[in-house]
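Peer 1: Sequence isn't available, so here's the structure alone:
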């Protein structure tokens, strides 16, 4: 009787997660590997990743631990956004409780280069403080969840980039909204900066290839307030899809009895 395929859960929503799912399914046949990608569901995926797709939250640590057991997951790769701190912490604890192998695929952060005018801050509250110093027209690219941190800056005008039109009034006194999804080009970012007379860009240090806004800010000579990532949980981590595939290959070589899955 053939053995059941190795079952991999990818916590996704990023380009890296989709690339990992595609590469894994290309490398191993369906009778050897089954891939499930889970996305939070805040934004409907325009291009669903290959393999099975699960949309929505798990209900915290207990919900994810139950899912790992119920779905007989052999390994979990956390390829979420570097700022999805709660999801990553929950995954770490759920895997610990369930005995499921876990890997974090974390893209390298951006680094300032020649010509950059970065002010690096620890969090959104610190970013708001930094804006008080010299900013008057700000391009805010940190997403809707960060807006409350800037709600008291009534003397600053904000250009807010959102992936979806806001369903409720935004807590920013002076603002305009541009609705757009990546990828963005340096030319379009430069046009926004010029058209709206932006003097400061606020960005999370997400890393990855989406750095057109940083190149445009550098060319325009404007300041960038860069928000540092939250600390990732302890555990194995890699920076590339290729390294994640190597880790997965090693797990696939282990006998089923050594996978450590709780029952």
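Peer 2: Nice, I can see it. Model, not experiment: these values are computed from the prediction.
Peer 1: CA only for contacts and neighbour counts going forward, please
Peer 2: Fine.
Peer 1: okay, now residue 5: neighbour count?
Peer 2: Neighbourhood size, residue 5 [other C-alpha atoms under 10 Å]: 16.
Peer 1: Spatially central, which residue of the protein would that be?
Peer 2: When C-alpha atoms, centre = their mean is applied to the chain, the residue found nearest the centroid is residue 81 (1.3 Å).
Peer 1: What segments of the chain are helices?
Peer 2: Listed in chain order, the helices found in the chain under DSSP state H are 15-27, 60-70, 85-98, 124-134, 186-195, 212-220, 241-253.
Peer 1: So which of the ones you listed is nearest residue 154?
Peer 2: helix 124-134 (10.4 Å; C-alpha to C-alpha).
Peer 1: sorry, back to before: the residue nearest to the centre of the chain: what's its closest spatial neighbour, skipping adjacent residues?
Peer 2: Leaving aside its chain neighbours, residue 81 sits nearest to residue 14 (6.3 Å; criterion: C-alpha to C-alpha, 6 or more residues apart in numbering).
Peer 1: One more: residue 178?
Peer 2: residue 161 (5.0 Å).
Peer 1: Is it correct that the one you found is in contact with residue 182?
Peer 2: No: using C-alpha atoms under 8 Å, residue 161 is not in contact with residue 182, being 10.7 Å away.
Peer 1: Have a look at these two and say which one is more surrounded.
Peer 2: residue 161 (19 against 7).
Peer 1: Quick check: the gap between the more buried one and residue 202.
Peer 2: Distance of residue 161 to residue 202, given as C-alpha to C-alpha, to the nearest Å: 11 Å.
Peer 1: okay, pairing it with this:
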């Protein structure tokens, strides 16, 4: 009997997990993508694109496609999806695991300023600098649109959605980035403050090192809290362990997972 694992994806970790599961006997894996990136990286296993229609829609999909285990490996800031996944898992009895890469932590020399939201980050900027490197992604930039006296360099994988600040340059690029490249970029654009979400991971962490070496302040938007009662594991091996897959390559009796 084949067990079906649904991964809510869009991250490097989700892609690694799909590759790990797709080659295992007794398993089939489906990765669901939100569809916000027009050319996502290749994935092992089946792929679906688009939303489910909230928690109820996801619960219906879990039932209709006989999903035996759910892994939420979405971006750390995809709070709505994570909440919907928790509700759908509870409604269906499908065992669920949240995979979240660890967040960044400051080291000596960092000049970090915590913000609880994009609005909070925008409020902090006028006192920190006038030329801003904004790396929070293409969504939510309306929070900065009223800052007409500041210059913004906005970097994202896809073209950002308006409204944008009036004085904005857009740089389309996908990580990973190097410290040398980020340092050159900050110098070339005369950046004096960096804004980032606490996405974690190595692919986009080089900007933090570059900012530290240049003595620049960094506004760090902290992650939303996980839903009540939900805990996360930090990497793919931890997901395999949580699901009882281990390293043997054999699918577990997922029916027993439902009773945990």
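Peer 2: Received the coordinates, thanks. If you're wondering where the values come from, they're calculated on a predicted model, not measured in any experiment.
Peer 1: Alignment lookup: the residue nearest to residue 81 of structure 1 to structure 2.
Peer 2: Alignment note: residue 14 of structure 1 maps to residue 11 in structure 2; criterion TM-score structural alignment.
Peer 1: what about that match, distance to residue 201 of structure 2?
Peer 2: The gap separating residue 11 of structure 2 from residue 201 of structure 2 is 10 Å, by C-alpha to C-alpha.
Peer 1: neighbour-wise, which of these two wins?
Peer 2: Higher neighbour count among residue 11 of structure 2 and residue 201: residue 11, with 19 against 15, using other C-alpha under 10 Å.
Peer 1: re earlier: which position in structure 2 aligns with the residue nearest to residue 178 of structure 1?
Peer 2: Alignment note (TM-score structural alignment): residue 161 of structure 1 maps to residue 155 of structure 2.
Peer 1: just to revisit the earlier point, overlap of the contact sets of residue 161 and residue 202 of structure 1?
Peer 2: 139-141 (C-alpha atoms under 8 Å, 6 or more residues apart in numbering).
Peer 1: Which of the residues you listed fall within strands?
Peer 2: 139-140 (DSSP state E).
Peer 1: What's the ChimeraX syntax to select whichever of the shared contacts of residue 161 and residue 202 of structure 1 are buried?
Peer 2: With 16 or more other C-alpha atoms under 10 Å as the burial test, the buried ones among these are selected in ChimeraX as follows:
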select :139,140,141
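Peer 1: Specify which member of the shared contacts of residue 161 and residue 202 of structure 1 is nearest to residue 42 of structure 1.
Peer 2: residue 141 (16.7 Å).
Peer 1: which residue lines up with the closest one in structure 2?
Peer 2: Using TM-score structural alignment, residue 141 of structure 1 sits opposite residue 135 in structure 2.
Peer 1: same thing with residue 70 of structure 1?
Peer 2: When structure 2 is aligned by TM-score structural alignment, the residue opposite residue 70 of structure 1 is residue 64.
Peer 1: What is the burial count for its match?
Peer 2: For residue 64 of structure 2, the neighbour count with other C-alpha under 10 Å is 9.
Peer 1: Now do it against residue 36 of structure 2, distance only.
Peer 2: Distance, residue 64 of structure 2 to residue 36 of structure 2, using C-alpha to C-alpha: 25 Å.
Peer 1: Between the two ends of stretch 22-36 of structure 2, what distance do you get?
Peer 2: Taking C-alpha to C-alpha, stretch 22-36 of structure 2 runs 24 Å from one end to the other.
Peer 1: per the alignment, residue 191 of structure 2 corresponds to what in structure 1?
Peer 2: Aligned by TM-score structural alignment, residue 191 of structure 2 pairs with residue 198 of structure 1.
Peer 1: list the contacts for the closest residue to that match other than its chain neighbours?
Peer 2: Distances taken as C-alpha to C-alpha, 6+ apart place residue 137 nearest to residue 198 of structure 1, at 5.0 Å, with adjacent residues excluded. By C-alpha under 8 Å, 6+ apart, residue 137 of structure 1 lies in contact with 156-159, 196-200.
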